[in-house]
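Asker: Here is a sequence with its predicted model. Questions after.
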Amino acid sequence: MTLYQEYSVAAQTAFAGLDDAARQADLKRSVADLPGGFAKKVVSGRAYWYYQVKTPDGELRQSYVGPDDDATRALIQRHADPAAKLARQQLVRLGRAAVELGCADIPPKHARVIERLADAGLFSAGGILVGTHAFLAYQNILGVRWSAGAATLDLDFAHAGRNVSLALPENLKLDTRETIESLQMGFVPNQKRTSFKKTDEPDFDLDFLTSRGRGGDEPVTVPRLNLTMQPLRFMELSLQDPVRSTLLARSGPIVVNIPRPQRYALHKLLVYGERPQGQRTKARKDLAQAAALMDYLLLHDAIDIAQLWVDVNARGPGWRRRLGEGFEMMLTLYPDCDFKGRLDQALARVP
């Protein structure tokens, strides 16, 4: 029994090429790559350039670009450069071709939210896409299609909540709440402002998460992101050492941060027992995703998953107990996968 099917060589090659091109473009990304236009203003006798975008509700929003000098004019020229526009169009075509060959894409309404947050700088400031959308992204990274656990309606984002200054210049702040409001999609914040719910789609939520610290379950606010996050136990495992990858959407590729797959898999085992009784369906999905990833990783990256297994067990009795509970239930649900035997073999090879 296997919980995934491998992509064709053509699909794997298509995604690899797109991912490289999208990430290279993202490294060079600036305000000139965003939809909108430039406007020059004269203030106290000096000329300055602003970048302006019209929101869906018709409001014109401007952000400062720089003085009217050579560097700013070069940025403006880049925005008007036909070659740059052709390069962006080529990325869209490459993404659609990869989807046609069998790679996984994300729903347009989800892509719209993720892309807007990416444009606002959430991922550049250390934000991480977690939850099922990360699980979907692993399909393209690993070149496989999961047989279960891929259905999703909500979007989960996480941030470590600390050291934001390492990612953001001192004079820059991100307004995550305003960015969500600018979508004009009907998202309403909950009382704690850690989640945004869509009134006409009760299952389409935007959840913002972080690791649990000394403050317990008290929401964590990061003023420089204008964001409040809900702490969760064991979340730090997914937040450590994330990777960059590309999501496929009809509107074009979106480069995001996601957890490393082995960390995601073991985190799902850990949180299985944390789900309340009313979330048994989500708990089963946690195990389905962990099982699919471990089925792949124990064949292709067995040492990495075994080393992380040792690390997690060394973090204390609470970690060991939860990991063991999730693993035992996974064995019960997927008896034909021989997870225990394969993991034991990998653990025996850990230095």
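Answerer: Yes, it's here. Note that the coordinates shown come from a computational prediction; the quantities given were computed from them, not determined experimentally.
Asker: okay, CA-based contacts and neighbour counts for the rest of this
Answerer: Will do.
Asker: Need the residues that contact the top strand by length along the chain.
Answerer: Secondary structure of the chain per DSSP state E: the longest strand is strand 201-211. Outside strand 201-211, the residues that touch it by Cα atoms under 8 Å, 6 or more residues apart in numbering are 153-161, 187, 194-198, 220, 228-236.
Asker: I'd like to know which of these are buried.
Answerer: Those of the contacts of strand 201-211 that meet the buried threshold are 154-161, 187, 194-198, 220, 228-236, by 16 or more other Cα atoms under 10 Å.
Asker: Show only the entries of these found in helices.
Answerer: Members of the buried ones among the contacts of strand 201-211 lying in helices (criterion: DSSP state H): 235-236.
Asker: Narrow the buried ones among the contacts of strand 201-211 to those in strands?
Answerer: Mapping these onto strands (DSSP E) picks out 155-158, 187, 195-198, 220, 228-232.
Asker: mind listing what's buried in stretch 323-339?
Answerer: Buried residues in stretch 323-339, counting neighbours by 16+ other Cα under 10 Å, are found at 323-324, 326-327, 329-331, 334, 337, 339.
Asker: Put this next to the previous one:
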Amino acid sequence: MADAQTGQVVSAMERAGVFRLGGTLVETQAFRLYGGELGFRIGFGSSAVTDDIDLASFERLSIALEDAVEEPLSKVFSQLKFAPVPSREKNKIWRWQQTDRTTLIEFLTPSFEENEGIRDLPALGVSAQSLHHLNFLIADPIQAPLLYRSGALVQIPRPERFAVHKLIVADRRRSDPSRLKARKDRKRSRDSTVGSA
């Protein structure tokens, strides 16, 4: 069951059409939903504790859909007391920080170029930070119920893709400041594949 904070935000995004338009929950919020998908309870120790809500979508899909969210996400987030976080690129907002808590919403998209710049997601009406290897993670997502009030149907990566992606990310984090995150990524990879075979 989702905590009230996450439940409010994700439910509001579902009502706006984020998941219908290709949005996929990734990172912690996806990891928390694998228990129902894999049929066992996942322990939520330090590897699952964060207030962040990360969503990813393909830029090309967002353009090809020629459709848009029911209500601008900037308005949805404003009603939930989130303020846009200024970006290095003018008028490219891809993160929102809650003004009275630490919750951070981030939008991501795969990078198919050498640099990982900011791209637009027209269907969602936001920009997104592009990242390498993200295309593998969010290809062919699955639907999962988010248990909060009347519930919300969301998209999450397949558990096996989540596991492999975490290993890729952990391998990229070889520097000392990233060792703790790399350890967390390897633990999530292991936890998201137990019972999926």
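Answerer: Right, received. Where do you want to start? Quick caveat: nothing in here was measured; it's all calculated off a predicted structure.
Asker: Need the TM-score from the superposition.
Answerer: Put the two chains on top of each other and the TM-score (TM-score structural alignment, normalised by the length of the second structure) is 0.86; 189 aligned residues with a Cα RMSD of 2.1 Å.
Asker: what does residue 31 of the second structure align to in the first structure?
Answerer: Here residue 31 of the second structure is matched to residue 135 in the first structure, going by TM-score structural alignment.
Asker: Leaving out sequence neighbours, find the closest residue to the residue in the second structure that residue 197 of the first structure lines up against.
Answerer: Alignment note (TM-score structural alignment): residue 197 of the first structure maps to residue 97 of the second structure. Among residues not flanking residue 97 of the second structure along the chain, residue 104 sits closest, at 4.6 Å (Cα to Cα, 6 or more residues apart in numbering).
Asker: Give me the neighbour count for the one you found.
Answerer: By the criterion of other Cα atoms under 10 Å, residue 104 of the second structure has 19 neighbours.
Asker: Also residue 219 of the first structure?
Answerer: Using other Cα under 10 Å, the number of residues around residue 219 of the first structure comes to 19.
Asker: how about it, what's its match in the second structure?
Answerer: By TM-score structural alignment, residue 219 of the first structure lines up with residue 118.
Asker: next one: residue 182 of the first structure
Answerer: So, by TM-score structural alignment, residue 182 of the first structure is matched to residue 79.
Asker: If you count neighbours, what's buried in stretch 296-315 of the first structure?
Answerer: The neighbour-count check on stretch 296-315 of the first structure (16+ other Cα under 10 Å) flags 296-298, 302-307, 309, 312-313 as buried.
Asker: how close does the residue located most distally from the centre of the second structure sit to residue 183 of the second structure?
Answerer: Centroid-distance maximum for the second structure: residue 176 at 25.5 Å, with Cα atoms, centre = their mean. Residue 176 of the second structure sits 12 Å away from residue 183 of the second structure, going by Cα to Cα, to the nearest Å.
Asker: Ok, residue 123 of the second structure next?
Answerer: Per Cα to Cα, residue 123 of the second structure is found 35 Å from residue 183 of the second structure.
Asker: These two: which has the busier surroundings?
Answerer: For residue 123 of the second structure versus residue 183, the count of surrounding residues by other Cα under 10 Å is larger for residue 123: 23 against 17.
Asker: how would you label the more buried one: helix, strand or coil?
Answerer: What DSSP: H, G, I helix; E, B strand; the rest coil gives for residue 123 of the second structure is coil.
Asker: wait, what's in contact with it?
Answerer: Counting by Cα under 8 Å, 6+ apart, residue 123 of the second structure has contacts 21, 62-63, 65-69.
Asker: sorry, back to before: remind me what the helix or strand where the match of residue 31 of the second structure lies packs against, helices and strands.
Answerer: Taking DSSP states H and E as the definition, one finds residue 135 of the first structure inside helix 132-142. Judged by 3 or more Cα pairs under 8 Å, 6 or more residues apart in numbering; DSSP states H and E, helix 132-142 of the first structure is in contact with helix 9-27, strand 155-158, strand 243-247.
Asker: which stretch among these comes nearest residue 82 of the first structure?
Answerer: Residue 82 of the first structure lies closest to helix 9-27 among those, at 15.4 Å (Cα to Cα).
Asker: ok, and what's touching that closest one?
Answerer: Contacts of helix 9-27 of the first structure with the rest of the structure, by Cα under 8 Å, 6+ apart, involve 91, 94-95, 97-98, 101-103, 140-141, 143, 245-246, 253-255.
Asker: Beyond that helix, next helix or strand please.
Answerer: The helix or strand immediately downstream of helix 9-27 of the first structure is strand 37-43, counting by DSSP H and E.
Asker: Can you name the element that comes right after that next one?
Answerer: Downstream of strand 37-43 of the first structure, the next assigned helix or strand under DSSP H and E is strand 46-54.
Asker: Relative to the second structure, which residues correspond to that next one?
Answerer: Under TM-score structural alignment, there's no match for strand 46-54 of the first structure.
Asker: What residues sit buried inside that strand?
Answerer: Using 16+ other Cα under 10 Å as the test for burial, strand 46-54 of the first structure gives 48-53.
Asker: Over to stretch 112-126 of the second structure?
Answerer: Buried, per 16+ other Cα under 10 Å, within stretch 112-126 of the second structure: 118-126.
Asker: Tally up the residues packed near residue 37 of the second structure, please.
Answerer: 16.
Asker: quick one, what contacts the residue nearest to it when sequence neighbours are not counted?
Answerer: Distance criterion Cα to Cα, 6+ apart; nearest residue to residue 37 of the second structure, sequence neighbours excluded, is residue 144 at 7.4 Å. When the contact criterion is Cα under 8 Å, 6+ apart, the partners of residue 144 of the second structure are 33, 37, 153-156.
Asker: Include distance to residue 172 of the second structure when you put those residues into a markdown table, please.
Answerer: As requested, the contacts of residue 144 of the second structure are exported to a markdown table (distance: Cα to Cα, whole Å):
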| residue | distance to residue 172 of the second structure |
| --- | --- |
| 33 | 25 |
| 37 | 28 |
| 153 | 32 |
| 154 | 29 |
| 155 | 26 |
| 156 | 23 |
